[in-house]
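Peer 1: no FASTA, just this:
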């Protein structure tokens, strides 16, 4: 696969990296399709108990969805893109393995949505988090309108999504996005994985299923997909993404 790197630490632990460091590991359709196929394959590996997800390079875990690719999308194309992202992240959330996000650097937009689909998240001092989509004339489209409030509470989720403000690792730890801050998130993730694989594997799987059952009771990503795609019929989306591409401030008031 062109956009993913995968290696096994041992037969029970694997590390998956988004391999688009040149583009801050942003998620395009091709990467999401590769992830979709990869997750189906990894589910068949009965020896694998823990999957660690990270980003290639030191700058970014995932710095969002690919805005250059999204810029020209119409409502129908945006709906397909949102459905694909939600489908892939639901697979991560419900994978019959423990999934640990090793957050190295920027974790923005679709990157934070990917991290929220993981069971556990470990960052470092350089980790930065945001849902900046409203600055582009759209809303989060890969699950954040649903999952973020489950993690940080509805008021904090609204604040992060409405303002698009970026927060650092200490604030992310305080509000529950991060479980830990460590110098080397992948090394710490491997150490945690080694603790997990020593426990009864069936019990761990059943615990994940039971926790997710309650957690996902009110999850409604289908409605998010509808709201996300509607944004692509607006002048706000055209202005927001054009401004990003042209490296200028968006002017929504006069549109």
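Peer 2: Cool, the structure landed. Being a predicted model, the structure only gives us computed values, none of them experimental.

Peer 1: please make it C-alpha for all contacts and neighbour counts, starting now.
Peer 2: Will do.

Peer 1: state the distance from the residue nearest to residue 188 when sequence neighbours are not counted to residue 82.
Peer 2: Nearest residue to residue 188, sequence neighbours excluded (CA to CA, 6 or more residues apart in numbering): residue 182, at 6.9 Å. Using CA to CA, to the nearest Å, we find residue 182 at a distance of 32 Å from residue 82.

Peer 1: with residue 228 instead?
Peer 2: 7 Å.

Peer 1: list residues touching both of those two?
Peer 2: Taking CA atoms under 8 Å, 6 or more residues apart in numbering as the criterion, residue 228 and residue 82 both touch residue 141.

Peer 1: picking that back up, more neighbours: which of residue 182 and residue 82?
Peer 2: Neighbour tally, residue 182 and residue 82, criterion other CA atoms under 10 Å: the higher count belongs to residue 82, 24 against 16.

Peer 1: second structure follows, compare the two:
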């Protein structure tokens, strides 16, 4: 871990906080590695519950690091996709329930981290979206596979095709988050849920999680592999370069 990620554990509840509030907690390579290290530490500590959130008042995780992605070629993009996939698969397979405390923006890779969690609790200020289409790419860390399972096929297609950003209330209606609370009550509510889960039989919870995950394993593995290849192939295209350059320059992209 490093100064981009904070880790703490109390009463069997581990909390991982992405701590780059000046960058809206965007995920650069360093932070991805630090998150994976924090997950490993939580597993070694035998955490009974894991909470993932973002520092500051604005963002959970606003996405991947576009300034890093902008000039990637397919080979480098594949390596970056693999980092994201490995992280979120580790969250999904973590041997205890994982709660996403979504305190603000959760876009792109940030939304995909939330999708990898067992439960999602959103502040009323949260805004969630698979916004990759605006950058000339697609979700590359599992969004094309996990989102349809959560909200249904057509809803997922609309969210991904249009890059829609949905507020917390709409996200709850769509089934994208389990509940919405007042912003200043978010962490109290998550603490209550985590404490209740931590009091449950740990082995039974781990078994329940593994059994539920198993129901998705077959087709998801093939789908994730396809997504990674497809995401990778978009790097080096005009639309990928233009989308990311336009984002960094704060202008509208001119796609082909």
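Peer 2: Looks like it came in fine. As the structure is a computational prediction, the values presented were derived from the model and not from experiment.

Peer 1: ranges for the helices of structure 2?
Peer 2: Secondary structure of structure 2 (DSSP state H): helices at 29-44, 66-69, 74-92, 109-116, 143-151, 153-162, 168-174, 186-198, 202-214, 217-233, 238-249.

Peer 1: number of nearby residues for residue 67 of structure 1?
Peer 2: Using other CA under 10 Å, residue 67 of structure 1 has 17 neighbouring residues.

Peer 1: could I get the contacting residues of it?
Peer 2: residue 241.

Peer 1: excluding chain neighbours, what is closest to whichever residue in structure 1 pairs up with residue 227 of structure 2?
Peer 2: Counting by TM-score structural alignment, residue 227 of structure 2 lines up with residue 224 in structure 1. Spatial nearest neighbour of residue 224 of structure 1, chain neighbours left out: residue 141 (6.3 Å); criterion: CA to CA, 6+ apart.

Peer 1: one step back: residue contacts, the match of residue 227 of structure 2?
Peer 2: Residue 224 of structure 1 touches 140-141, 143, 145-146, counting by CA under 8 Å, 6+ apart.

Peer 1: same question for residue 58 of structure 1.
Peer 2: 104-105.

Peer 1: rerun at 10 Å
Peer 2: 21, 24, 103-106, 126-127 (CA atoms under 10 Å, 6 or more residues apart in numbering).

Peer 1: in JSON lines, list these along with neighbour count and distance to residue 202 of structure 1.
Peer 2: What follows is these, written out as JSON lines (neighbours: other CA atoms under 10 Å; distance: CA to CA, whole Å):
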{"residue": "21", "neighbour count": "19", "distance to residue 202 of structure 1": "36"}
{"residue": "24", "neighbour count": "24", "distance to residue 202 of structure 1": "37"}
{"residue": "103", "neighbour count": "34", "distance to residue 202 of structure 1": "27"}
{"residue": "104", "neighbour count": "26", "distance to residue 202 of structure 1": "30"}
{"residue": "105", "neighbour count": "25", "distance to residue 202 of structure 1": "33"}
{"residue": "106", "neighbour count": "25", "distance to residue 202 of structure 1": "34"}
{"residue": "126", "neighbour count": "17", "distance to residue 202 of structure 1": "35"}
{"residue": "127", "neighbour count": "25", "distance to residue 202 of structure 1": "33"}
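
Peer 1: and the residue nearest the centre of structure 2, what does it touch?
Peer 2: With distances taken as CA atoms, centre = their mean, residue 113 lies nearest the centre of structure 2, 1.5 Å away. Residues in contact with residue 113 of structure 2 (CA under 10 Å, 6+ apart) are 52-53, 60-61, 63, 84-85, 87-89, 91-92, 100, 106-107, 141-143.
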